[in-house]
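>>> Below is the sequence, then the predicted model.
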Amino acid sequence: MARKKGRDISGWLIVDKPAGMTSTAVVNKVRWALGAKKAGHAGTLDPEATGVLAVALGEATKTVPFVTDALKAYRFTVRLGQSTNTDDAEGEVTGTSEARPSDDEIKAALGGFVGQIMQVPPQFSAVKIDGERAYKRARDGETMEIEARPLWVEELLLTDRPDADHVELEMTCGKGGYVRSVARDLGEALGCLGHVVTLRRIWSGPFEAEDGITLEEIERLAKSPELDEKLLPLEVGLAELPELKCTPEGAARLRNGNPGMVIPGDVDYGDEAWASLDGHAVAVGVFKAGELHPNRVFVQG
């Protein structure tokens, strides 16, 4: 089997994704620019969406689930009075309405989208239906019954009303949320229809869009030490988990996949945590009786 070419480089590069690119294309550009062997991202953005796309490299890919599971925030604009088959401005208009709710009516309706809600993903989404992506079947003209799934919405606020046809909203939610579904369902709840026209992820877990690097800058700094310096350590991806320090002996055992002694901290029996030695992540695992039982081990030079 041919070995993957590239550098064994680890860390996070936070990209301020431009509109018009898929998340996979951005990851591929980052991998090329850094000459990295391995890369992935923590949460897909629609091609026309902008904002935080956290790209993990090397050993940092093992921390992706912890960033994906963290809260994230979106700023988006909803066009009232029209529904589309994609629930955004890229699709075909499927319905229109002359109704235009007041600001107070909109604010009142937003309450129904906060807390633990059930959400049906868009027809054009990456959800798998009988083993095939929904968007592929939707492109063939098929309309599918997509099962609703739970979503935690921490906050949903009306931030601006530029005109009668548009509202600007900010939403903080857990993983698996579709902003396009919120726009669609809000329009239906208000009796006026609606779809997303702009979407920006402003933060995701520990990462902020304002700290992100642009694609233009990535291309300008490609293959240079300056781009390496933009990398954040993989430990940043563990910000949502408690840290426990370990001894060199404990670290050696953990690196071999065995339970290792850690210094007790603010962690209860059975809690998930990560162990560090001299500030560097050694493993993620479950704390039991003074030891961390690893389920992810980091290989750092």
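Now that the structure is in, tell me what you want to look at. From a predicted model like this one, the values you see are computed outputs, not experimental measurements. Numbers count the residues shown, from 1 in each chain.

>>> drop to CA atoms for contacts and neighbour counts, all remaining ones
Will do.

>>> who's in contact with the residue nearest in space to the middle of the chain?
In the chain, the centroid-proximal residue (Cα atoms, centre = their mean) is G43; its distance is 3.0 Å. Contacts here follow Cα atoms under 8 Å, 6 or more residues apart in numbering; on that basis G43 touches 53-54, 68.

>>> With secondary structure, distance to G95 and neighbour count added, can I get those residues in a markdown table?
Output for the contacts of G43, formatted as a markdown table (DSSP: H, G, I helix; E, B strand; the rest coil; distance: Cα to Cα, whole Å; neighbours: other Cα atoms under 10 Å):
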| residue | secondary structure | distance to G95 | neighbour count |
| --- | --- | --- | --- |
| L53 | strand | 32 | 29 |
| A54 | strand | 36 | 31 |
| T68 | helix | 34 | 20 |
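
>>> which one among the residues you listed gets closest to T22?
Compare each of the contacts of G43 with T22 using Cα to Cα and the shortest gap goes to L53, at 10.6 Å.

>>> Next one: the closest one relative to G177, how far apart?
Going from L53 to G177 by Cα to Cα, to the nearest Å gives 15 Å.

>>> how far does stretch 286-297 stretch from start to finish?
Using Cα to Cα, the span of stretch 286-297 from its first residue to its last is 12 Å.

>>> Okay, one more to line up with it:
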Amino acid sequence: MSRRKAGAKIDGWVILDKPVGLGSTPAVARVRRLFGAAKAGHGGTLDPLASGVLPIALGEATKTVPFVMDGRKAYRFTLRFGEARSTEDAEGEVTAVSDVRPDDAAIRAALPAFTGDIEQMPPAFSALKIDGKRAYDLARAGQAVDLKARPVRIDRLELVARPDPDHADFVVECGKGTYIRSLGRDLAQALGTVGHLSALRRTAAGPFGEAAAISLSKLEALGHIPALLGALAPVATALDDIPALALTEAQADRLRQGQPVLLTRDAPPSGALVRAESGSRLVALVRSDGAALRPVRVFNL
């Protein structure tokens, strides 16, 4: 029996402009195969019916995924008034209808209630787990989905266009764990009607924006590793918000071996998370105790 090929050591981020109709997991698999990478992950799921920024981590970049997951997200979405759907997007079955169509003034008046720190009920068709099972699997099987409301943060929610009475276009900036489908559902209900998302596009995820994103077709057209490597963002891009500290190569070697580095001066304050670098190379994420740096994540770059 032949052994599976381990894959190449490819380290960095691919900022994929995910197309509508492709799930996040298949998108990661296709990018991983293109690069022949040994390891891959992504910085936040996008529904198949959503498009836009899907940061894909290859190799050592997978160690920085939590920092992208925890980062700010930005979206554009279209809310379709008058129809509620089981999935809260265009994929589901119609579950309720309404003749009410709010005007622009009513919509704008409702938006402040959905900004700041709010409680949000996740959609039944979501990847959240209930007793070890995905909520969407239970929902598709017709079983009751018992989810709890949870706190999320929305920093910006703005009406930007009104193509017709049935549709309204919005931009939103939000924190980790926010479901835009739930936001659309709840906003429609607050306006005395029902609704679902007819379009959704993520425009930013952590430090990655759509201006830097590349389509799958363009990636596939590059075709070979030297050209593909030009589409990689450095591993450290995901850590741009974390202060950097320059170390000597001897200090870097201690961190690579999992050992602390004592600092006689200019030590970061106790508890601070710092990006340790030697030259231009990312070495580790370290936490300061006020006198020494202790490795939290070590990178093999």
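All right, it came through fine. Quantities reported herein were computed from a predicted structural model and do not represent experimental measurements.

>>> mind checking what the residue nearest to the centre of the first structure lines up with in the second structure?
Residue-level alignment of G43 of the first structure against the second structure, with TM-score structural alignment as criterion, gives G44.

>>> quick one on the thing from earlier: nearest to E132 of the first structure, of the contacts of G43 of the first structure?
Taking Cα to Cα as the measure, T68 is the one of these closest to E132 of the first structure, at 22.7 Å.

>>> Make sure the closest one is actually in contact with L53.
No: the pair T68 of the first structure and L53 fails to qualify as a contact (Cα atoms under 8 Å) at a distance of 10.9 Å.

>>> shared neighbours of these two, anything?
42-43.

>>> As a quick check, tell me the outermost residue of the first structure.
Per Cα atoms, centre = their mean, the most distant residue from the centre of the first structure is E249 (35.8 Å).

>>> State whether it is indeed within a helix.
Yes: with DSSP: H, G, I helix; E, B strand; the rest coil as the criterion, E249 of the first structure is located in a helix.

>>> Can you classify the residue nearest to the centre of the first structure by secondary structure?
Following three-state DSSP, G43 of the first structure is assigned to coil.

>>> mind checking how far it is from G35 of the first structure?
Going from G43 of the first structure to G35 of the first structure by Cα to Cα gives 22 Å.

>>> Contacts only, for the closest residue to P242 of the first structure other than its chain neighbours.
What sits nearest to P242 of the first structure in space, not counting adjacent residues and going by Cα to Cα, 6 or more residues apart in numbering, is A273, at 5.0 Å. Applying Cα under 8 Å, 6+ apart to A273 of the first structure gives the contacts 241-244, 267, 284-287, 292.

>>> what does V94 of the second structure give?
Neighbour list for V94 of the second structure: 83-86 [criterion: Cα under 8 Å, 6+ apart].

>>> of these, buried ones?
Neighbour counting with 16 or more other Cα atoms under 10 Å marks 83-86 as buried within these.

>>> Inside helices: which ones of those residues?
Secondary structure defined by DSSP state H assigns none of these to helices.

>>> Can you lay out those as a markdown table showing distance to D104 of the second structure?
Putting these into a markdown table (distance: Cα to Cα, whole Å) gives the following:
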| residue | distance to D104 of the second structure |
| --- | --- |
| E83 | 18 |
| A84 | 20 |
| R85 | 23 |
| S86 | 26 |
